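**Q** one predicted model, sequence on top.
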Amino acid sequence: MQYLRSCLSVFITLLSVTTTFSQTNFTWPETPSSKVFQDFIRAYNTGLQIEIKTFAKTHYANTDSAYLDEKTEYWMDIYHRFGPVKLHSLSINKPNDLEVWLQGTMSKAWFAPEFILNSDNQKIKAVGMLLGMQPPNTSTPAPSNEEFLDRLTNYLTLNEQHNLFQGSVLLAQHGKIIHSKAYGFKNIEENELNTLSTRFDIVSITKPITAIAILQLVQNGKLDLFAPIEKYLPELPKNISEKITIYQLLTHTSDYKLKNIDGFREQIEKTNSLKEVYDIHLEQLPKWDSFGDFNPSGKWNYSNQGYDLLGVIIEKVTGLNLEQYFKINVFETVGMSDTSFSKAGTANPYRYDLKHGGLKDYSEYPSFFGRVSAAAQLNSTVDDLYKLFETIKNTDDLLDEAHKGLLYAPLVKRGGDDFQGLGLEVNYESILNIGHSGVNVGNTSELIYFPESDLVLVVLCNNRSGAPNLYNFLKNNIPKK
């Protein structure tokens, strides 16, 4: 019943958004693509599947029913990630090609859809989408310290009420927790709410924990960052292993990516150990299209399979499986009692599903990871991850100063204002921040440090965009010194 009341609240808000939308100062161009885009905005801001489907049937060039269902689900998923929108500005303005910056009225998320039309019948032949960035000169005036927490609390409450945010949030400053609260549903079907003790899939925040483990072994003289991995993985084909170092695996510059091998990810998903994962790597490598002429470019190229190799190296060097190593050398040291690969008691992951007609539990959706992975699959709480970051930041219990510095040193350019360290990412957009994020079909996560304000953000969500939306909101609203 509580979830149904939330949905009713969303619908009432949408009526308000739809009726007031035309009052903005945005001016539409007089072009065919503009007319299509205006119809899209009208349909999108209703938040209704039938309206989006009618738009797709009317304006897409491809009239295949399965294709139109796919596009309807795509836009409904976008709506359930970012909510209703307001117009900001044009970024591409051509008669048959229009791209418009939009901002969520509640989520404050930025995105820019692009519709490219056929010139003969003005039907949509292609769609582009800018995500994860924002247009220039759109920074929010920074609040005072007194206003900051009120603004944060109001943001989270509003987004929870409209089913745009569900998860747990912890914000700390100068070693003191200043906001810690759970929002939304752990299990919508059972009307079970999230709590601060709810465990979530932390997705790729697993990677910094793997990096910590690798750097511990480097610090203890058991691994060489710059030695070819053939030293540790002699079973790998030599033409691969002699060209990759641990440094390259940590910084995503190895170009070791097997996910596009036919059937590879489906096989990986059935595994229960990293040994099984490694055996599949060895079996499938000869089918890789880069196998015969493998030569790493040295450029940043995100790789989950590369991190799984790091996990195999940890197991081979220590004689412990990855679960055991993490437990003994990281979790017990820090006091992370709620972190493990076990899925027991975790929040259900949710995303929009066309046939379901709303948010659906995607627990059974393919993850394309094994039960154990050095790239993903750990489950944790906001409190445990906060303990981890504070331990790294303030003590030498896990790593000494020199090796901690390697975690967040801006060693490799990722793109734009983003850089990669040996486990953490460094971003200079808007305000310097250091950390890692995670995303899968129904979970998002952020572990971020803002050094100028000494703020630590931990957010774990069981929906598609709650965590990155909050991260982007926060970095645009932190009080400036």
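**A** Great, that's in hand. Just so it is clear, the structure is predicted and the values come from calculations on it, not from any experiment.

**Q** from here on, just use CA atoms for contacts and neighbour counts.
**A** Noted.

**Q** for the closest residue to Glu235 other than its chain neighbours, grab the count of nearby residues.
**A** Nearest residue to Glu235 in three dimensions, chain neighbours excluded: Leu282, at 7.6 Å (CA to CA, 6 or more residues apart in numbering). Residues near Leu282, counting by other CA atoms under 10 Å, number 12.

**Q** what's the spacing between Leu282 and Gln305?
**A** 12 Å (CA to CA, to the nearest Å).

**Q** also Gln173?
**A** Where Gln305 is concerned, Gln173 sits at a distance of 35 Å (CA to CA).

**Q** and for Phe37?
**A** 40 Å.

**Q** over to Val412?
**A** 19 Å.

**Q** who's more crowded, these two?
**A** For Val412 and Gln305, the more surrounded residue by other CA under 10 Å is Gln305, and the numbers stand at 23 against 20.

**Q** report the contact partners of the more buried one.
**A** If a contact means CA atoms under 8 Å, 6 or more residues apart in numbering, then Gln305 has Tyr256, Lys257, Leu258, Lys259, Ala375 as its contacts.

**Q** also Glu242?
**A** Counted by CA under 8 Å, 6+ apart, Glu242 has contacts Pro228, Ile229, Glu230.

**Q** number of residues surrounding Leu385?
**A** Other residues close to Leu385 by other CA under 10 Å number 24.

**Q** in what helix or strand does it lie?
**A** helix 382-394 (DSSP states H and E).

**Q** could you point out which element follows that helix?
**A** helix 401-408.

**Q** for that following helix, buried residues please.
**A** The neighbour-count check on helix 401-408 (16 or more other CA atoms under 10 Å) flags His403, Lys404, Leu406, Leu407, Tyr408 as buried.

**Q** what about versus this one:
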Amino acid sequence: MIKINLLLLLSICSLVCFGQHKNHTQQLDSIFATLHAQHQFNGSVLIAEKGKVILEKGYGYSNERTKALNTAQTIFELASCSKQFTATAIVLLKREGKLDYKDPISKYLPELGFWNKVTIADLLRHTSGLPEFLADMDNNQDSTKIATNADVIRFYAQRKDTLRFEPGSRHRYCNTNYVLLASIVERLSGKPFAGFLQQRIFKPLHMDHTFIYNRKQRPRTIKNIATGYAWATGSFRKISSDQRESGDYFVRTVDGVTGTAKVNSTVGDIYKWITALKNNTFLTKSEFEEMTAVTQTSSGQDIAYGFGFMLSKGANRFSFGHNGSWDGFATLIFHNMLKDRTVIILQNFKMGAFPYNNIVQVLEDSPQEMEFHKKITLPAATLQQYTGVYQTADTSAGAEAHSITYLDGHLIYNTTRNTWDMRFYPISETKFQGIRQASNDSYLQFTPMENGDLKLELLQGGKVIDSGIRKK
């Protein structure tokens, strides 16, 4: 009798757990389906908890021309989520005794000897004070050529820029750090960076759909590869960064640069990677602990960035991961060690949202506080009544008036001097939510005034950050 009751109890528990997972899957799927329908999501998702995959699905097109669909097998550019693999390559070389984290980078990159105070650890944790190559080369790079890591090194070897701050004194995210790390890997291993990652990381972990891909420099036909998209200005037409009207054409001129981006992968392969990290089956426990250690600047401020990982660490919390945006792709990879929860979101749409808080609320069965409201349908005439120029109350030099136009059921925000091309959709007759990358909340609120004027307020984080008046 006891055995029968125990089996019955286990069966009931299994059915309850199955029901919970099924309910969570439906809720999560509903969130992403709604976001996709509202132009806020286009990509693939994998969400897992305690070793069980709860949602693994694609939404929208991987290729707008062929209408190929995003699936769990679609391959995406990881953007800055690539940095964790660059950092791991350094860890592997450290394991072999080929470098030390305290080594000055001038030991391996003598051309940059004027930065002799910068160490490998500074590059890994973004405490180097190096200038940002994306900003510097955007203004100086020949747009007819595609730059590589060697070009970045030559660029700074000629300029001999001074550091932005004393190494170790501050933390400032800088892509140049990881470009130099990739070059150090090449020089110490004697292998191309792409080949090193393939041989030492991707192949051993059976990440069969993960590789570095310079899609502009060396284009080739790859099955299931996604194309990254942005909106053409003033339109809902999606275009790739190859097209100058995208505003992102610079990504083409630095497509040969690796270390900071350019790893491509699927949600399934990334899950293999996270599983290996959390279980210490690829890196040792001590190596992983060093990668995810919260260190301090020379002034004692915590650095919540390890080796290629953003960190959330403290009493009763430990999460690691990264996000990224590049070449029409937006990515998020995060793992909560205490909850054993993995969230992988890979998108081939520049303005894609990451509903991370809603995901957590679903999995923890807590009340939903909607990050992204559902769009309501309003007549075009109702929306068009808000168009026009709103003069700001700011009288300081350089203050800009706000410009509101209408486009296909949305309001478009610009200023009279700058083209922001921000799209807002209606969530009520007087309030509109912005379509922005990640989960940055932005709202437009309109209020009729007694004298017939119309007041516009721009809200972010629940606070009014600017306002304007349109005269009647």
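**A** Done, it's in. These numbers come from a predicted model, not from an experiment.

**Q** can you calculate the TM-score here?
**A** Put the two chains on top of each other and the TM-score (TM-score structural alignment, normalised by the length of structure 2) is 0.63; 329 aligned residues with a CA RMSD of 3.0 Å.

**Q** before we move on, back to that, from the buried residues of helix 401-408 of structure 1, which single one is nearest Phe331 of structure 1?
**A** Lys404 (16.9 Å; CA to CA).

**Q** not counting its neighbours along the chain, what's nearest that closest one?
**A** Ile392 (7.1 Å).

**Q** the one you found matches what in structure 2?
**A** Under the alignment (TM-score structural alignment), Ile392 of structure 1 pairs with Leu277 of structure 2.

**Q** wait, doesn't that match sit right on Phe288?
**A** Yes: Leu277 of structure 2 is within contact range of Phe288, at 7.2 Å (criterion: CA atoms under 8 Å).

**Q** mean shift between the strand or helix carrying Leu93 of structure 2 and structure 1?
**A** Under the criterion of DSSP H and E, Leu93 of structure 2 resides in helix 83-95. Superposed on structure 1, helix 83-95 of structure 2 shows a mean distance to its aligned partners of 0.6 Å (mean CA distance after the TM-score superposition for structure 1).

**Q** name the helices or strands packed onto that helix?
**A** helix 176-189, helix 193-197 (3 or more CA pairs under 8 Å, 6 or more residues apart in numbering; DSSP states H and E).

**Q** chain center to the last one: distance?
**A** Meaning helix 193-197 of structure 2. 22 Å (CA atoms, centre = their mean, to the nearest Å).

**Q** same question, stretch 322-337 of structure 2
**A** 3 Å.

**Q** with stretch 155-165 of structure 1 instead?
**A** The mean C-alpha position of stretch 155-165 of structure 1 is separated from the chain mean by 18 Å, CA atoms, centre = their mean.

**Q** which part of structure 2 lines up with that stretch?
**A** So stretch 155-165 of structure 1 sits over residues 31-41 in structure 2, by TM-score structural alignment.

**Q** please identify the buried residues of the matching stretch?
**A** Ile31, Phe32, Ala33, Thr34, Leu35, His36, His39, Gln40, Phe41.

**Q** and the helix holding Leu93 of structure 2, which stretch of structure 1?
**A** Under TM-score structural alignment, the match for helix 83-95 of structure 2 is residues 207-219.

**Q** what residues of that stretch count as buried?
**A** Across stretch 207-219 of structure 1, burial judged by 16+ other CA under 10 Å covers Lys207, Pro208, Ile209, Thr210, Ala211, Ile212, Ala213, Ile214, Leu215, Gln216, Leu217.

**Q** can you pull the contacts of the second one?
**A** For Pro208 of structure 1, the contacting residues are Leu407, Gly423, Leu424, His436, by CA under 8 Å, 6+ apart.

**Q** between which two of these is the distance greatest?
**A** It's Leu407 and His436 that sit farthest apart of the contacts of Pro208 of structure 1, by CA to CA, at 10.9 Å.

**Q** name the residues contacting each of the two.
**A** Pro208, Leu424.

**Q** mind putting the contacts of Pro208 of structure 1 in CSV, secondary structure included?
**A** Converted to CSV, these look like this (DSSP: H, G, I helix; E, B strand; the rest coil):
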residue, secondary structure
Leu407, helix
Gly423, coil
Leu424, coil
His436, strand
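
**Q** of those, which is the nearest to Lys186 of structure 1?
**A** His436 (23.0 Å).

**Q** the strands in the stretch 1-150 of structure 2, which residues?
**A** 43-49, 52-59, 61-63, 68-69, 76-77 (DSSP state E, counting those that start in this stretch).

**Q** among those strands, which is the most enclosed?
**A** Highest mean neighbour count among the strands of the stretch 1-150 of structure 2 (mean count of other CA atoms under 10 Å): strand 76-77, with a mean of 32.

**Q** that strand vs structure 1, average distance?
**A** Mean for strand 76-77 of structure 2 is 0.9 Å (mean CA distance after the TM-score superposition for structure 1).

**Q** what's that strand packed up against?
**A** Packed next to strand 76-77 of structure 2, using 3+ CA pairs under 8 Å, 6+ apart, are strand 263-265.

**Q** what range in structure 1 matches the strand it packs on?
**A** Residues 378-380 of structure 1 are where strand 263-265 of structure 2 lands when matched by TM-score structural alignment.

**Q** got a list of contacts for that stretch?
**A** Contacts of stretch 378-380 of structure 1 (CA under 8 Å, 6+ apart): 199-203, 206, 338-343, 346, 372.

**Q** ok, back up a step: any idea which element the residue nearest to Glu235 of structure 1 lies in?
**A** helix 274-284.

**Q** can you give me the buried ones in that helix?
**A** Result for helix 274-284 of structure 1 [16+ other CA under 10 Å]: buried residues Leu274, Lys275, Val277, Tyr278, Ile280, His281, Gln284.

**Q** the fifth one maps to what in structure 2?
**A** In other words, Ile280 of structure 1. Match for Ile280 of structure 1 (TM-score structural alignment): Phe155.
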